[in-house]
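Visitor: what would the 3D arrangement of this be:
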Amino acid sequence: MTATVSNLADRRPPSLDPLLALTAEPMNAVNAVILDRMQSRVALIPELAGHLIAGGGKRMRPMLTLASAALLDYPGSRHHRLAAAVEFIHTATLLHDDVVDVSAMRRGKRTANIIWGNPASVLVGDFLFSRAFELMVEDGSLKVLKILSHASAVIAEGEVDQLTAQRRIETGEDQYLAIIMAKTAALFAAACRIAPVVAEAGEAAEDALDSYGRYLGIAFQLVDDAIDYTSDEATMGKVLGDDFREGKMTLPLILAHARGSADERAFWKAAVSGERASDSDLAHAVSLMRSTGAIADTLERARHYGRRAIDALAPFPASRAKAAMTEAVEFAVSRAY
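Guide: Below you'll find the model as predicted:
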């Protein structure tokens, strides 16, 4: 590989600012679609959906749709509605995830399920999925519909797979990677792939941008799983150690367990089963992850997939869009939140 994630000591810290600037104008059109399509005669629907949609998220996935279109110099506007569909799919999955995980905080705010209850959160998530499919049908491309509907099914499979792996200490790296490829990377890949479809850029461009999104999504989730043990609530916008207390088998835990002594492995087994879930247990878990190199190696894996994402952009000529998409990868693997 010739492309690398930049040495952060040689330049300013990577930022999403170039991607934000690149997509600012079309994102206004996307936001207008989102605002319009989240409306309903049932007042609770826009109230609850708006709580999450306006809750401070970066809108990374629809931005990637817009950036991919810019990379291809696509002059049309079909991707605006499709980017909104991508955001609706993502928001629906977040609403459902927070119910499944019994989450209390997201992006520094109380989750919708805590405010309005689980039934309302699930049903509004279903509403947003339906809106996403309406937008896909209106676009009229069966290929786009196939890409986004398949991604939606894969995401659901990944969430179920994660649920079955929860509190199972025998979960290994292969299953973990399959889970994050499904629950996170699939939508990143689909968000990027639909742009060359509407731009009629050909299969090679579709495959390249699919790879870019997929590897970026894997890197993004790896970093998320590492910082669940190393960041803080104010920075993350969620409770520190949620994954630990929920018995989620993420890579830092899998590596620390595999590398631990007999006593340490006994601790991990008790922790994953829910028997060791106090603040002091969490502090001990973080200490073990650091001493075994589990967190450092998780972040190194993220950098590896980040490099693969950047390499996937090699077929495209240098441009403002390519630079912004490259820096988005660098940001993803170096971010604090």
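
Visitor: going by C-alpha atoms from here, please, whenever you check contacts or count neighbours.
Guide: Noted.

Visitor: what's around the residue lying closest to G55 once chain neighbours are set aside, how many residues?
Guide: The shortest distance from G55 to any non-neighbouring residue, by C-alpha to C-alpha, 6 or more residues apart in numbering, is to R107 (6.7 Å). A count of neighbours around R107, defined by other C-alpha atoms under 10 Å, yields 18.

Visitor: same question, E47
Guide: Around E47 there are 15 residues (other C-alpha under 10 Å).

Visitor: sticking with it, tell me its helix or strand.
Guide: helix 44-53 (DSSP states H and E).

Visitor: how about that helix: buried residues?
Guide: Using 16 or more other C-alpha atoms under 10 Å as the test for burial, helix 44-53 gives I45, P46, L48, A49, G50, H51, L52, I53.

Visitor: A156 contacts K183, doesn't it?
Guide: Yes - counting by C-alpha atoms under 8 Å, K183 is a contact partner of A156 at 7.0 Å.

Visitor: to compare against the first, here's the next sequence to fold:
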Amino acid sequence: MVMAAPREDRPVATGGIDALVSLVASDMERVNSFILSRTGSDVALIPEVASHLISSGGKRLRPMLTLAFAQLSGYSGDGNIKLAASVEFMHTATLLHDDVVDESDMRRGKLAARMLWGNEASVLVGDFLLGQAFKMMVEVGSLAALDVLATAASVIAEGEVWQLSAAKDLSTGEEAYLSVVQAKTAALFAAAAEVGPILSGLDMHEREAARAYGNALGIAFQLVDDALDYGGAADLLGKNVGDDFREGKITLPVILALHKANDTERAFWTRTLEHGEIADDDLNMAIKTLRKHGTLEATLERARDYGNKAIAALDTFPNGPMKQALIDTVAFCIARAY
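Guide: A predicted model of the protein is given here:
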């Protein structure tokens, strides 16, 4: 369970994500209907590919953050529905593009779209969804919200390129890796949260608090994924365990293990991650090495630290059911590892 630094008037995490799901349920129904209406196209392949991923599950945590912070900020209107749908389209487009870059076979427990329709269709449908996302942002009519989400789209693309350039590079340090995570993953969490207070016309203090929550939650979420890739199960990840290893990704558990590696271990990481020469039992050896040095737990400890930062960022907002639900969501995201 995640707990922030002690403070008498701060609620503590007590549950999972159910409270958040319940509090945004009616808005989320409208978002889901809106998403379906915006995946339509005269080009049959577009709704076919888009629906494959959009309807394949996923908790839709990012659009739920938009709805949650709009509620927490006292917003009344329908701009939150379009912005939440925009956030989900941005996320879906990123997944379609990621699977092509990473040559992934699975996504959310199903065959990746690229395995069914090819890389070209996956990339182009992702582009279509990005276009639809920006169209919806413009329809809301908030330049500030458009700026935040457009900036996030740019930062995410930067993060993807940054990660690509760092792949197989054993010299990647913790600070550089966390910068990639902040760009590639946390940027959309942060933007999704920030647009809620923007819609409500709140000042920069509330915007920054919402953004800080989303940013810290996004980093924690990714660090848990990093640990799960070596110590989890496919049904938790929605992809194959060990994909990061097979793709030569230098994630935090490996970075921390390299700090403690002896010559034999360093030669192992060089052969497998840098040169891509992976034998049948190498994933098990990687997991054994990470556990030997305690780097999976160290990664989760850092995730808990970011979870604490996310909870602390909510101090700006008044106590109540939605604030408690957002605190519980932090605990839920980290508890996936256990």
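
Visitor: spit out the contact partners of the residue nearest to G55 of structure 1.
Guide: R107 of structure 1 makes contact with G55, G56, G57, M236, G237, K238, according to C-alpha atoms under 8 Å, 6 or more residues apart in numbering.

Visitor: which of the residues you listed does structure 2 keep?
Guide: Mapping the contacts of R107 of structure 1 onto structure 2 (both residues aligned by TM-score structural alignment, their matches' C-alpha atoms under 8 Å) leaves G55, G56, G57, M236, G237, K238 still in contact.

Visitor: quick one: residues contacting the last one.
Guide: By that I understand K238 of structure 1. A104, M105, R106, R107, G108.

Visitor: please enumerate the helices of the stretch 51-200 of structure 1.
Guide: 60-71, 78-101, 112-116, 118-139, 142-165, 173-180, 186-198 (DSSP state H, counting those that start in this stretch).

Visitor: do the same with the stretch 201-337 of structure 1
Guide: 203-227, 233-236, 242-245, 251-259, 262-273, 279-291, 294-312, 320-334.

Visitor: how about a markdown table for these, with distance to A120 of structure 1 and mean neighbour count added?
Guide: Below are these laid out as a markdown table (distance: least, C-alpha to C-alpha, whole Å; neighbours: other C-alpha atoms under 10 Å):
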| stretch | distance to A120 of structure 1 | mean neighbour count |
| --- | --- | --- |
| helix 203-227 | 27 | 24 |
| helix 233-236 | 25 | 15 |
| helix 242-245 | 23 | 20 |
| helix 251-259 | 32 | 22 |
| helix 262-273 | 30 | 17 |
| helix 279-291 | 32 | 17 |
| helix 294-312 | 35 | 22 |
| helix 320-334 | 32 | 23 |
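
Visitor: need the ones you listed in a markdown table with distance to R41 of structure 1, can you?
Guide: What follows is the helices of the stretch 201-337 of structure 1, written out as a markdown table (distance: least, C-alpha to C-alpha, whole Å):
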| stretch | distance to R41 of structure 1 |
| --- | --- |
| helix 203-227 | 35 |
| helix 233-236 | 34 |
| helix 242-245 | 36 |
| helix 251-259 | 44 |
| helix 262-273 | 44 |
| helix 279-291 | 45 |
| helix 294-312 | 43 |
| helix 320-334 | 38 |
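
Visitor: between those, which one is nearest to Q166 of structure 1?
Guide: helix 262-273 (8.1 Å; C-alpha to C-alpha).
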